[in-house]
Every structure is written in C-alpha cells, then in structure tokens.
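Engineer: quick one, structure for this:
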Amino acid sequence: MAADRLAEVLDATYACLTRYGVRRTTVDDIAASMGVSRSAVYQYVRSKDDAVRRLAERLHTRALTRAETAAATESPAAQRIRGVLAAKLELVLQLKGDSPHGTELLDHKARLFGDICTAFTTDLRGLLVGLFTTAGTVEQVSPAAAADICIAMVIGLESAPQARRLFDPAVTALLSGLLATPGVAGQISISTSVSG
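Structural biologist: Modelled structure (predicted):
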C-alpha cells in the first residue's frame, strides 16, 4: 500500500515538473495534484528534493531495465545493441515530449540527481561494452570505443527533430562499421524503433 502511495506521489511530482519545472515545483503543488494535504505527501517523501530525486531514479531505473532486457535476449548482437540504444533514446524523447521541463531530469550536473544520470549512462556503456566484446568489433575500434561512439550517436539524435525516424538508419549504418562480422547490422529489421 505504501509503495502504491509513493508511486502516486512520484506521478504527481512528474505532473508538476512537466508544468512548472524542477525549481518552481513545490510540495504544495504535488499535494494539490494528488488531492491530499501537504502532510500526506511528507508521509512518503522527506521533501520536494527527495521526491524529485526518487522520480529521476524511477525513470532511469525503468530505462535501464529496458536496456538490460534488450541486452539479455537471444537476438543477434546488433539487435541487442539497438535495443540498449533505443532505451536511452526513448527515455529522452519521452521526457522531451511530455514537456520542455522534462529534460531537466536528464541533467548530469544537477545537484539533486546528477549522479543518477551519470550512473545510468555508465551502466548503459557497460552493457554496450559487453555486447561489443562478445560480438567483436572491427580491428581499429575497441569495444569500449564502440560503446562510446554509439552513446555519442544517440546523444546527437536526442536533439534531432526527427530522432525516431533517423534512429534505425543511423544505428544500422553505425553498426555496419563497428561490428567485426560484415552484414550483421544489415540483418536487423528497420521496423525496430523507439516507442513512446
């Protein structure tokens, strides 16, 4: 029951953040969004900062779970790599799509949750390094460099107006140049795309 109420508090926090942004959101806003008193909110979070941090953690944890699931499938390596990258892009596009304020939850330099953002990217990189190590990379690119290149590509797509449309061809082209086995990247269906 308490977990359900915490989820409600975080949902309300997200609703307020999309309207007002991190700085302007207050515990009173969160309480009003839930239709409860301020003291009811304090039963589940210590402060607005705590609510925002927990929200950022929830969003990044969900995205990381999607990435880990994609990495653990029995699919070809290129498709698993694509799934990991899609989880990162999906998180960003969801937050951007919901509100211009949503991207505040992705700030690696934010005092409240920057460490969560950094850990998320580090964990994604670790998944990618593992996948590239197993699949093999072209001679002049290490698995770590391949992972860094892929993350940089997704970061570039995050600001592109048609990121979803560009995702599949960008990943296909990138992986055809990074993976040691020729043609592996081309075997992936272009219909695999980012949702939501």
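
Engineer: hey, let's count contacts and neighbours off CA atoms from now on
Structural biologist: Fine.

Engineer: and the strands in the chain?
Structural biologist: Counting by DSSP state E, the chain forms no strands at all.

Engineer: residue boundaries of the helices in it?
Structural biologist: Taking DSSP state H as the test, the helices found in the chain are 2-24, 27-34, 38-41, 48-71, 77-98, 114-135, 143-158, 163-178.

Engineer: out of those, which is closest to Glu104?
Structural biologist: Closest to Glu104 of the helices of the chain is helix 2-24 (C-alpha to C-alpha; 7.1 Å).

Engineer: now the closest one: buried residues?
Structural biologist: Neighbour counts using 16 or more other C-alpha atoms under 10 Å place 6-22 of helix 2-24 among the buried residues.

Engineer: cool, and stretch 85-100?
Structural biologist: For stretch 85-100, burial by neighbour count (16+ other C-alpha under 10 Å) applies to Leu85, Ala86, Ala87, Lys88, Leu89, Glu90, Leu91, Val92, Leu93, Leu95, Lys96, Ser99.

Engineer: a markdown table please, covering those and showing distance to Leu174.
Structural biologist: As requested, these are exported to a markdown table (distance: C-alpha to C-alpha, whole Å):
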| residue | distance to Leu174 |
| --- | --- |
| Leu85 | 12 |
| Ala86 | 14 |
| Ala87 | 17 |
| Lys88 | 16 |
| Leu89 | 16 |
| Glu90 | 18 |
| Leu91 | 21 |
| Val92 | 20 |
| Leu93 | 21 |
| Leu95 | 25 |
| Lys96 | 25 |
| Ser99 | 30 |
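
Engineer: here is a second sequence; please produce its structure as well for comparison:
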Amino acid sequence: MAAADRTQEVLDAAYTCLTRFGVRRTTMDDIAAEMGVSRSAVYLYVRNKDAAFRLLAVRLHEQALERARKAASADASIADRVRGVLEAKLDLVLHLRGDSQHTAELLDAKARLFGDICTAFTSDLHALLTDLLRRSGVEDPEDAAQICVSLVVGLENTPDARPLLTRASDALCAGLADRAP
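Structural biologist: Model (predicted):
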C-alpha cells in the first residue's frame, strides 16, 4: 500500500478517534488501535497527534473548497453557483457538527491547531465568490462576497439551515442582480 494511502488511513482513524474523544483526549495509541497497527507504525506517516489532526483539518477544508470551486464554475445561473459555493461551506459545518460534539473543533478559527486553516478556507471562499461575482457584473463584488460569507456563517447555527440557505441566497442574488450596472 502506498504511503499516501496509509496517511489517509491515519487521518480516517484520527477522525474516528476525534468523534469519540476530542482532540485533547485522543492519543497516538488511540489512533494506532483504531487502525489496528502499532503506535510506531503511525509515526511513519505523521509526526505526532497534532500533525495528524492538522492534516485532517486541511483535508476536510480542501474537499469543501474543491466542491465550492466546482459549484462556482458550473454551467448554471449566478444564483445557483453562489448557492453551491455557500452550500460547500454549510455542508462542511453541518457534517462536522453532526458527527460529534468534538468534530466541530476542526472549525474553530481561534484554535491553536486549526485557526490558520479555518481562516485560509474562509479567505479562499471569499476570493472565489469575489471572482464569481465580479465576472457576473455585480457592483462591489468584494463587499457582496463578504455578505455571502456572512450569510452562510449566520445560518450555521440555525435548525433549518439548508432550506433557509436556498431562500436567502436566492434573495441575495436577486438583490445583487438589481444593483448590477
């Protein structure tokens, strides 16, 4: 098995342990036991527990960003593309919060381990939206992108987030279209 595949197995095991114990209480022994290997075998693929969790956070955020990029470049209306980008962020949040109370730790922009990853992800989404809105002729695309990001962040703790995102993004895009030059 390739080293990259084994690293992915380590990250999968780290995620399983995260759902059970959280970042602080998970040990390298827990990750090794979840994989069915020795602790020294895990060290062949990650430097330590913090590195495993950082790689896991990067993987999850990059997967969401890739979904956002696909949505932004889809052959669809501007409203559908904006909604697709915002859904990528919302889906990441709802997935992590739904799996366990601990998995949401990967979303904490103030956390020592993940803050820079979360901040970079949000910045990348903002840049993606800004470009999408600029190409669509929206006035003040940077401000409009910030409003879009704020919209989805505001919905993250709402019980009916998915249906509300559809309605809210449609209304937002209609308002942006009205202001286009």
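
Engineer: quick one, which of the helices of structure 1 is nearest to Leu105 of structure 1?
Structural biologist: Checking the helices of structure 1 against Leu105 of structure 1 by C-alpha to C-alpha gives helix 48-71 as the closest, at 5.9 Å.

Engineer: residues in structure 2 aligned with that closest one?
Structural biologist: Matched against structure 2 by TM-score structural alignment, helix 48-71 of structure 1 falls on residues 49-72.

Engineer: just the buried residues of that stretch, please?
Structural biologist: Across stretch 49-72 of structure 2, burial judged by 16+ other C-alpha under 10 Å covers 49-50, 52-58, 61, 64-65, 67-69, 71-72.

Engineer: picking up where we left off before, and of the helices of structure 1, who's closest to Leu106 of structure 1?
Structural biologist: helix 114-135 (6.0 Å).

Engineer: packing partners for the closest one?
Structural biologist: If you count contacts as 3 or more C-alpha pairs under 8 Å, 6 or more residues apart in numbering; DSSP states H and E, helix 114-135 of structure 1 packs onto helix 48-71, helix 77-98, helix 143-158.

Engineer: export those to CSV and tack on distance to Arg38 of structure 1?
Structural biologist: Formatted as CSV, those follow (distance: least, C-alpha to C-alpha, whole Å):
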stretch, distance to Arg38 of structure 1
helix 48-71, 11
helix 77-98, 25
helix 143-158, 36
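
Engineer: would JSON lines of the helices of structure 1 with distance to Asp107 of structure 1 be doable?
Structural biologist: Converted to JSON lines, the helices of structure 1 look like this (distance: least, C-alpha to C-alpha, whole Å):
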{"stretch": "helix 2-24", "distance to Asp107 of structure 1": "11"}
{"stretch": "helix 27-34", "distance to Asp107 of structure 1": "21"}
{"stretch": "helix 38-41", "distance to Asp107 of structure 1": "25"}
{"stretch": "helix 48-71", "distance to Asp107 of structure 1": "10"}
{"stretch": "helix 77-98", "distance to Asp107 of structure 1": "11"}
{"stretch": "helix 114-135", "distance to Asp107 of structure 1": "6"}
{"stretch": "helix 143-158", "distance to Asp107 of structure 1": "13"}
{"stretch": "helix 163-178", "distance to Asp107 of structure 1": "19"}
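
Engineer: so who does the residue positioned nearest the centre of structure 2 touch?
Structural biologist: With distances taken as C-alpha atoms, centre = their mean, the residue of structure 2 nearest its centroid is His61 (3.8 Å). Residues in contact with His61 of structure 2 (C-alpha atoms under 8 Å, 6 or more residues apart in numbering) are Leu92, Ile117, Cys118, Phe121.

Engineer: the residue lying closest to Glu57 of structure 1 once chain neighbours are set aside - how many residues pack around it?
Structural biologist: With sequence-adjacent residues excluded and distances taken as C-alpha to C-alpha, 6 or more residues apart in numbering, Glu57 of structure 1 is closest to Ile116, at 6.3 Å. Ile116 of structure 1 sits with 23 neighbouring residues when counted by other C-alpha atoms under 10 Å.

Engineer: again with Ala31 of structure 1
Structural biologist: 20.
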